[in-house]
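Asker: Predicted model, plus sequence, below.
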Amino acid sequence: MAGIGGLLAAYDEQMRGVPPNLPLGVSCEQDGPLLRIVGQFRGFISAPSDVGVRGAELDWLIARQRDYFGARGEAVEWKTRGHDKPDDLTDRLHAAGFVPEEQETVLIGMAGEMAAGQALPDGVVVRRVTADADMRRIAVMESAVWQQDWTWLADDLIVRISTAPDEIAVLVAEAGGEVVSAAWLVFCAGTEFAGLWGGSTLPEWRGRGIYRALVAARAALAVARGVRFLQVDASDDSAPILRRLGFHAVTTTTPYVWSPRQTGRKPQ
């Protein structure tokens, strides 16, 4: 296995370009060193590990993104990593009105090492789903977990499945017909990576191995497709579990978000 430096280098090289299989209606635009992704529930800025500009030129680049999405009446997320350059990037984002959301840990694991089966609690089953109705059930579960309206998630997953059904695998864990946890695997065409997303579980079902079982199930799907690395942006709750499974922390990630109606919170 590559060392931490090798994993981070692979991540920077392969996971910071144009996302594969953009959903219908979503497009990418290049603005200097940045990729601007337009047409999602909020705009998204992808940058290399070093944007290559400093001082006033960087301030102008940041302001241009803010003003572009401001003219559209949309929020925008600039995804930063803990090792990004220059060192004052986040200070300059903040000065331009971008607000940091919760920091997460970027973890990478070897897919083949994560695919071992995990026992589920009695009465819980894991299955892959593709129906629109199941995406809406997932959104209801996520809304309960986060105590926010996550209706947008159902729409996002439905579009992604209809656009590229072979590039996303959505799994649910159910008990008595109720979705108690959900997670999805996103294949990254042209790379050695697949991303693990979701993984939220209703509070009363946590600590029973469901999250680990969903990791193993997605890892098995990744291995079947020849994927080498699994990548996760992990919360403080998930990161310890994943590290015990063998994932390695390579950096951190913090979304910086600007909104025309800035509240400092996600617009979901």
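Answerer: Structure's in. What do you need?

Asker: rest of the way, CA atoms for contacts and neighbours
Answerer: OK.

Asker: Which secondary structure element is home to the spatially most central residue of the chain?
Answerer: In the chain, the centroid-proximal residue (C-alpha atoms, centre = their mean) is W197; its distance is 5.5 Å. Following DSSP states H and E, one finds W197 within strand 193-201.

Asker: dropping in the other structure now:
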Amino acid sequence: MVSTADILAAYDSQLRRLVPPAVPAGHEYQLLGQLLRVTGQRRGFIESVRDLGVEGKMLDRLIVEQRDYFAARGEAVEWKTRAHDLPTDLEVRLLAAGFVPEDRETVLVGESAPMAVESVVPNGVQLSQVSERRDLERIAAMKSAVWGADYGWVVEDLDGRLGSDPENLVVFMAEAAGVVVSAAWLEINPGTDFGGLWGGSTLAEWRGRGIYKALVATRARVAAARGVKYLQVDASAASEPILRRLGFTAITTTTPYVWTQPAGGDSGAVR
């Protein structure tokens, strides 16, 4: 039986700093030593190997260099951290450089094959795979309603990725009486043991009826058919209990640290 430690090691070695086989138009993936830097998305993105290999003032300089790179572009940037990263004071130094943490999520992993069961949804609900822009717009509108924020950026994100690599992004939505009530997608990472479950959202009045569980099973069947061994989720506090009941196991936590341009255009941190 594979241990949690072994799965975490595979996650670190296979998924971090992963460049997709087909990069969407307008996006750029740059491998910079221990870092991956992505531009062209709704905001910049940075992640690293588990151990950055620098400490103290050298780490401060590395953080400031990346922050200032995006400041010069007039863009916000997310630095994705994990709880087991080294050095252990990375998050403290990100805070000192003006980065702000968003909600911590639990990284869960489960085997796809046991989860690839029949999808059971309430009467009147239909699950379908979609790729048309109009459906992506409907999904974005549903997510905006769920989270009370503008998720319009999801349309361009999904449309761009479906356009560049349709084989490895599979989007599903659930409808009832012509209304999108839930949606989620599967991102297959060729050359790795992992597929990612992303985007899961359900309208409040439709929760607790098994739709989220059905979308997991639907995506698990696709993943298993493609030979994907593991499914990985960055789970919110709300979805974590459901996923644990389905057989997912926690391997670490992840927190995005986000820097945005302060009023007046000054990056604001001490150098």
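Answerer: Right, received. Where do you want to start? Every value quoted in this text rests on a predicted model; they were computed, and no experiment measured them.

Asker: re earlier: against which helices or strands is the strand holding W197 of the first structure packed?
Answerer: Here strand 193-201 of the first structure is seen to pack against helix 132-146, strand 178-187, helix 210-224, strand 229-234 when contacts are counted using 3 or more C-alpha pairs under 8 Å, 6 or more residues apart in numbering; DSSP states H and E.

Asker: Just give me the mean distance for it relative to the second structure.
Answerer: Comparison of strand 193-201 of the first structure with the second structure after fitting gives an average deviation of 0.5 Å (mean C-alpha distance after the TM-score superposition for the first structure).

Asker: Of all the residues in that strand, which ones are buried?
Answerer: F193, A194, G195, L196, W197, G198, G199, S200, T201 (16 or more other C-alpha atoms under 10 Å).

Asker: Dump the residues you listed to TSV, plus distance to G177 of the first structure.
Answerer: Below are these laid out as TSV (distance: C-alpha to C-alpha, whole Å):
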residue	distance to G177 of the first structure
F193	32
A194	29
G195	27
L196	24
W197	22
G198	19
G199	18
S200	17
T201	15
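
Asker: quick one: which of the residues you listed is nearest to G43 of the first structure?
Answerer: Comparing the buried residues of strand 193-201 of the first structure against G43 of the first structure with C-alpha to C-alpha picks out W197 as the nearest, at 18.7 Å.

Asker: who touches stretch 212-221 of the second structure?
Answerer: Here stretch 212-221 of the second structure makes contact (C-alpha atoms under 8 Å, 6 or more residues apart in numbering) with 112-113, 115-121, 170, 172, 182-186, 197, 200-202, 231, 242.

Asker: Oops, could you answer that again for stretch 150-167 of the second structure instead?
Answerer: 21-25, 41-42, 131, 133, 136-137, 140-141, 143-144, 169.

Asker: Any of those buried? List them.
Answerer: P24, Q41, S131, L136, E137, A140, A141, K143, S144, L169.

Asker: residue contacts, the first one?
Answerer: Residues in contact with P24 of the second structure, defined by C-alpha under 8 Å, 6+ apart, are G160, R161, G163, S164, D165.

Asker: Assign a three-state SS to it, would you?
Answerer: Put simply, P24 of the second structure is coil when judged by DSSP: H, G, I helix; E, B strand; the rest coil.

Asker: Equivalent analysis for the second one, please.
Answerer: For Q41 of the second structure, the reduced secondary structure class is coil; criterion used: three-state DSSP.
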